Each structure stands twice: as structure tokens, then as C-alpha cells.
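Trainee: Sequence and predicted model, in that order:
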Amino acid sequence: MRIVLTALALGLALAGGHASAQSAGDDLAQARAAFEQRDFKTAYARYSALTASPYGAEAAFVLSVIVKDGYGVVRADPAQALVLLRRAADGGEPRAIGTLGMAYLEGDGVPQSLEEAKRVWRRGAELNQAPSLYNLGYMARFADRAPAEAAGWFERAVAAGDTKSLSELADLLDRGEGVARDSARAVDLWRQAFAAGAKEPPTKLAQAFFEGSGVAEDAVKAQAWALVAEKAGNGVSLEARNVIASKLSADQRAEAARLADRCLAAPSADCP
């Protein structure tokens, strides 16, 4: 399930506010550096000293990660980790909110409950946290089969800077599910998603250019996107590629290859 996940994969790069005391800010920087370097003993000590600081929510979250598995620093204690995780989530820590929601979704240390997971993520949504907005959109679309609600969450997630939501919203717009159909905007969102690293959009864009959906029909650009899709690891079917190629001359196929290479070299600037 493509849900925003937890723990170490979530990283420590936060845009922290200015410290009320310079020493607390310095301690936080050292704690983050230790955790990123997997020096869990130092990270545990430094974050433990920050629990009563303005960075207490972040400290509680990272301590919950360390305490849950131990990492050779402390005895693994999932129950205490959950206490710390709840404290961090109550403090509005984005990764803690995402992690606690996932715990309820998967029944990890708590009774499994989709409704409780959504309740936790709604807390994140109230704080305009992109991961929670995406998760709510994903669950609305695929668990609740509520495309209109999903579109609303994905719109907010995109506005909050969530790149995963670009493709989800584009799919709904292209199909007119829960929203008025807008294939032109879908194409724009797929381009943005590809520039942000998503693998799925090239296949969608190849189809859009081949069919003239949201853009002017253009078999050369369709072939270019089909080539990009193949090299990005999410290729168009051989049958579809052959259909596109059958409409092109040798010169046009060469031009499509040139466009594809240029796009792969600069996804954010030089794609058709």
C-alpha cells in the first residue's frame, strides 16, 4: 500500500523554528546529526535532554523510534515507544502523526482500526501536514471509494507540497471521478509528478499525446513519452509501442528518441 510510512525512512529533515535558547538549538542540531549518522547512543542521550524543550515533540518521536527496537542502546520496549509516540503526536509532530495512524491501520501495538487511523491523520490535516492529507486522500479513494472526498484531500496535499498526490489527483481529473473532468490539468500534474520522481506519469502522458486527451494529438511526443516510460522502469506495453511507432517515419522516430533523451536528462525542464 502506497501510504506514507514511518521510522527511519521518514528522515530527520525538518524546518525547525528558531530556538528560544541558542543552546537548545545547538543541542537539537547535534541530536539530529547523531541520529542521521546512526549513532543511536548519542542520539538517545541528546534527545532525552530535549524532551522538556521547545523541541520536545520531535525528541519524543525519535526516542519512540529508538525505544521500539532498542538499537543496542536500551531494552526494546514497544509499550513505552507507543507512549512516546502518542506524546509526539499530541505535540503535532508530523512524522509521529503519520506513524501513529499507520500503527492503527496495521494493528501494530494497538487495536487495528481504519477509523482511528483516519482520526489521527485528521489531526495532521488540521495542521495542514502533507503526509496526513495524502493518507486521507488515499484511504478515501481506495478504502472508502469516495472519489470526491479523495480529490479534496489530494488538492490540499498538493497545495501543501506533497508530490505523491500529484499523480493521484491527475488520475481523478483525467477520469472525471469525484471532480469535473479536466484532462489538460491532469497532463500538467503528471508532468510535475514525473519531474518530482514518480515513475507512473510517462505511461499516462504517452497515452494522452497519442489520444489527444488534454493536449494536441502528437504521435512523436507519444512515442517520446513511451521511451521515457520504458527507461523509467514503467514501460508502455509492446503492443502499444508498436501502434505508436507504426504512425511514425524513421525521422520522426529519431526525433522521438531525441526528445526522450532530453527529457530524461532534465525531467523538470525539457520534457514534451
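Mentor: Yep, it's here.
Trainee: alpha carbons only for contacts and neighbour counts from here, please
Mentor: Noted.
Trainee: so what's Ala198 up against?
Mentor: Lys164 (Cα atoms under 8 Å, 6 or more residues apart in numbering).
Trainee: Equivalent analysis for the one 5 residues further on, please.
Mentor: Residues near Thr203 by Cα under 8 Å, 6+ apart: 225-226, 229, 234-236.
Trainee: And the helices in this protein?
Mentor: Secondary structure of the chain by DSSP state H: the helices cover 22-36, 40-48, 56-69, 78-90, 94-106, 114-126, 130-142, 147-159, 164-175, 183-195, 201-211, 219-231, 238-245, 250-265.
Trainee: how near is the residue lying closest to Glu116 once chain neighbours are set aside to Phe154?
Mentor: Excluding its sequence neighbours, the residue lying closest to Glu116 (Cα to Cα, 6 or more residues apart in numbering) is Tyr104, at 6.3 Å. Taking Cα to Cα, to the nearest Å as the measure, Tyr104 falls 21 Å from Phe154.
Trainee: Between the two, point out the one with more neighbours.
Mentor: Phe154 (31 against 21; other Cα atoms under 10 Å).
Trainee: Contacts only, for that one.
Mentor: 133-134, 137, 165-166, 168-169.
Trainee: again, but for Glu255
Mentor: Val220.
Trainee: Correct me if wrong: Lys199 contacts Val236.
Mentor: No. Assessed by Cα atoms under 8 Å, Lys199 is found out of contact with Val236, at 11.7 Å.
Trainee: list the residues that contact both of the two?
Mentor: Residues touching both Lys199 and Val236 (Cα under 8 Å, 6+ apart): Ala229.
Trainee: Next one: the residue nearest to Gly161 when sequence neighbours are not counted from Pro111, what distance?
Mentor: Closest residue to Gly161 apart from its sequence neighbours, by Cα to Cα, 6+ apart: Ala130 at 6.7 Å. For Ala130, the distance to Pro111 (Cα to Cα) stands at 25 Å.
Trainee: take the one below as the second:
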Amino acid sequence: MAQSYEEAVRWYRRGAILGNATCQCNLGYMYQYGKGVPQSDKAAVGWYRKSSDLGNENGKMRLGYMYRFGRGVPQSYRKALELFEEAAEKNNPDAMRNIGWMYESGKGVDVSYETAAGWYRRGAELGDASCMDSLGLLYLHGKGVPQSDKMAVEWFTRSAKNGNQYGQRDLGHMYESGKGVIRDLKEAVHWYQMSADQGNVTAKGRLGAMRRADRP
């Protein structure tokens, strides 16, 4: 069946009007990204809020995202964090990743690498590949956790094998530099290529540099 965003919107709207929180969240997503409807952050926020008010974890997470970036609402890290925490209570790994980022970067809260690591770990244990990569970076730089190249490689590997372009890029770097693993340029190229195939600019740059270095 051919994909039809307009048809999806029609069904989401029917469910949303009947009070289905998942349909409300999905309809908000369609408005946020202009799929099957004119793009409208304001409309997206309206539907995310209805979904959130009904306790939907994804509605809360997406509404928090809108507050984080000030899309359709006044920008507020405090409100974003509040919504992310509510979603995280329902084991939403996207929310956990956002909370980790806020503590790591000091947005709306005091910087706490230890707290960031805790949230990234929770998300990683739920299978979130971005949390795996973020936790690996904390191990690489010894922020909030004991510095460990070996642990960094472990989390980058898990992230990379779950298809995350940043985990693939970072794992490529570890193989290129020989940090936490035996240096293996062939393996580095493999992971850089995987990342580059997803559009990662840094990985593309490293591939180019390695190929130039191989020229006689």
C-alpha cells in the first residue's frame, strides 16, 4: 500500500477527537514535521499537550522537546525538564537521554556529570543507542564516571551495533587511535563508513583523511 500521510492524519484525527492519547501524540508529530498537514508548531503543541494531559509518555516527551527548543511555546528548560522527568517515570528512554543532556550541559540545572551518567545508563539499559554513545563519551573523558577507554569502547560498540551513527563514528575513532582496543585501521574504516553512510560529516572527514594518508 502506497504511503499516504493525508490518510494517516485522517485516522489519527478521528482517534484524537475521541480522546485517544496515542493518536493525539501522533497527530502532533504530523503537524510538527508537516506530514499530511501544513507544518505548525502551535498545532503540534496543542495535540502534544492533550496527549500529555492524559498521561501519555510520548506526548510528555515531545511536549518537553518543544519547550526545550522553544517551538510553539516560550522556551523553558525548567518546563522541559519537568515533562522529561514525568516521561522518564514511565521508562521513556528518549526522555532519559534528554535529561542526561540537560545535566551534562547545565541547561536549566547545575552541571552534574554523575547525574547525567545515571540517566544515560538508565536509557542505555532500555536499549537506547544514543544513550549508549553518550555514556561511552563520559567514560572516554572521565566525566561522572572513572575514566576508562575499555568501557568507552564497550558502550560505543553497543551503540554502533544498534545502528547509531555517532556510536559508529566514535567506535571508528577508538580503532583508529588504538584506545581501549588494538589499533586496527581496517576496522576503523568499517565503522567510519557505516557512520558516513548515514550522513555523518565527521566520519566522512576521517575517511577522506585516511584515504589521503594511504596515497603514495
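Mentor: Arrived safely. Nothing here was measured: the structure is a model prediction, and the numbers come from that model.
Trainee: Could I get the TM-score for this pair?
Mentor: Laid over one another, the chains give 0.75 as their TM-score (TM-score structural alignment, normalised by the length of the second structure), with 199 aligned residues with a Cα RMSD of 3.3 Å.
Trainee: The residue mapped onto Gln193 of the second structure from the first structure: neighbour count?
Mentor: With TM-score structural alignment as the criterion, Gln193 of the second structure lines up with Lys231 in the first structure. The tally of other residues near Lys231 of the first structure (other Cα under 10 Å) stands at 15.
Trainee: separation between Lys231 of the first structure and Lys204 of the first structure?
Mentor: Distance from Lys231 of the first structure to Lys204 of the first structure, by Cα to Cα: 15 Å.
Trainee: Any buried residues in stretch 178-185 of the second structure, and which?
Mentor: 179-180, 185 (16 or more other Cα atoms under 10 Å).
Trainee: for stretch 88-107 of the second structure, same thing?
Mentor: 88, 92-104, 107.
Trainee: Now the two most distant members of the residues you listed.
Mentor: Largest separation among those by Cα to Cα: Asn92 and Lys107, giving 19.9 Å.
Trainee: ok, back up a step: quick check: the residue nearest to Gly161 of the first structure touching Lys164?
Mentor: No. Applying Cα under 8 Å as the test, Ala130 of the first structure and Lys164 come out as separate, 9.7 Å apart.
Trainee: To what extent is the aligned partner of Phe84 of the second structure in the first structure buried, counted in neighbours?
Mentor: Using TM-score structural alignment as the criterion, Phe84 of the second structure maps onto Trp121 of the first structure. Neighbourhood size, Trp121 of the first structure [other Cα under 10 Å]: 27.
Trainee: quick one on the thing from earlier: for the residue nearest to Glu116 of the first structure, give its distance to Glu58 of the first structure.
Mentor: Distance from Tyr104 of the first structure to Glu58 of the first structure, by Cα to Cα: 20 Å.
Trainee: for Lys118 of the first structure, same thing?
Mentor: 22 Å.
Trainee: if you count what's nearby, which of these two comes out ahead?
Mentor: Glu58 (29 against 21).
Trainee: ok, the more buried one - contacts?
Mentor: 88, 93.
Trainee: Trace it over to the second structure, please.
Mentor: Per TM-score structural alignment, Glu58 of the first structure is aligned with Thr22.
Trainee: Gln192 of the first structure now?
Mentor: So, by TM-score structural alignment, Gln192 of the first structure is matched to Arg158.
Trainee: Identify the residue nearest its match in space, chain neighbours excluded?
Mentor: Here the residue nearest Arg158 of the second structure, using Cα to Cα, 6+ apart, is Met132, at 6.8 Å.
Trainee: What's the match for the one you found in the first structure?
Mentor: That one, Met132 of the second structure, aligns with Leu166 by TM-score structural alignment.
Trainee: what's around its match, how many residues?
Mentor: Leu166 of the first structure: 27 neighbours (other Cα under 10 Å).
Trainee: cool, and the one 10 residues further on?
Mentor: When neighbours are counted by other Cα under 10 Å, Gly176 of the first structure registers 15.
Trainee: number of nearby residues for Gly208 of the second structure?
Mentor: Neighbour number of Gly208 of the second structure under other Cα under 10 Å is 11.
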